[in-house]
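Q: Sequence first, predicted coordinates after that:
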Amino acid sequence: MDRPDRLVWRKSSRSDNNGGACVEVAAVNESILIRDSKDAAGPVLRFGRQPWQGFLRTLR
């Protein structure tokens, strides 16, 4: 897997800055990576772009 410390991670603009439960996402090649913002060294989930877009459509 790509080195998570070299990726550009983004947190939702709707996340609070008080240590709330947040996730961060990073795009790499044809994948979207997701991690817990409070555990940057923890596990990373990888999704293809199409399933990720489907997930976002469902949320909207």
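A: Yep, that arrived.

Q: Only C-alpha atoms from now on, for both contacts and neighbour counts.
A: Will do.

Q: Give the full set of residues in contact with the most centrally placed residue in the chain.
A: Compute the mean C-alpha point of the chain, and by CA atoms, centre = their mean the closest residue is residue 25, 2.0 Å away. Contact partners of residue 25, counting by CA atoms under 8 Å, 6 or more residues apart in numbering, are 9, 10, 11, 32, 33, 34, 35.

Q: putting a second one here so we can go through both:
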Amino acid sequence: MSALPRNVPSVIEPPGVQWLRSSYSTGANNCVETARPDTGFRAGLLAVRDSKNAAGPALLFSPESWKGFLTAFR
């Protein structure tokens, strides 16, 4: 990855940010959620947070960094 993810509080969300959970998720809330903010300083980044702690921090990734992570993960 070219840049480290940034850890930011997810409680400071711009209006209209919709968090999505994987379709593979179970009711146990043991997964991550993602969002793509389209306004403010987070615009164009991918936000990732723990579904068990929705008010907790989120990591922000550039599209290139996220793609690199997924490629390495597979």
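A: Sure, I can see it. Please read all numbers here as calculations on a predicted model, not as lab measurements.

Q: Any idea what the TM-score is?
A: Here the TM-score for the pair of chains, by TM-score structural alignment, normalised by the length of the first structure, is 0.78; 59 aligned residues with a CA RMSD of 2.1 Å.

Q: Distance of the residue nearest to the centre of the first structure relative to residue 2 of the first structure?
A: 13 Å (CA to CA, to the nearest Å).

Q: Which members of the contacts of residue 25 of the first structure are the farthest-apart pair?
A: Farthest pair in the contacts of residue 25 of the first structure (CA to CA) is 11 and 32. Separation: 13.1 Å.

Q: Neighbour count for the two, which is higher?
A: Neighbour count, other CA atoms under 10 Å: between residue 11 of the first structure and residue 32, residue 32 has more, with 19 against 16.

Q: Verify the contact between residue 47 of the second structure and residue 20 for me.
A: No. Residue 47 of the second structure lies out of contact with residue 20 (CA atoms under 8 Å); the separation is 10.3 Å.

Q: Mutual contacts of those two, please.
A: 34, 35.

Q: Which of these two has more residues huddled nearby?
A: Ranked by neighbour count (other CA under 10 Å), residue 47 of the second structure and residue 20 place residue 47 first, with 26 against 13.
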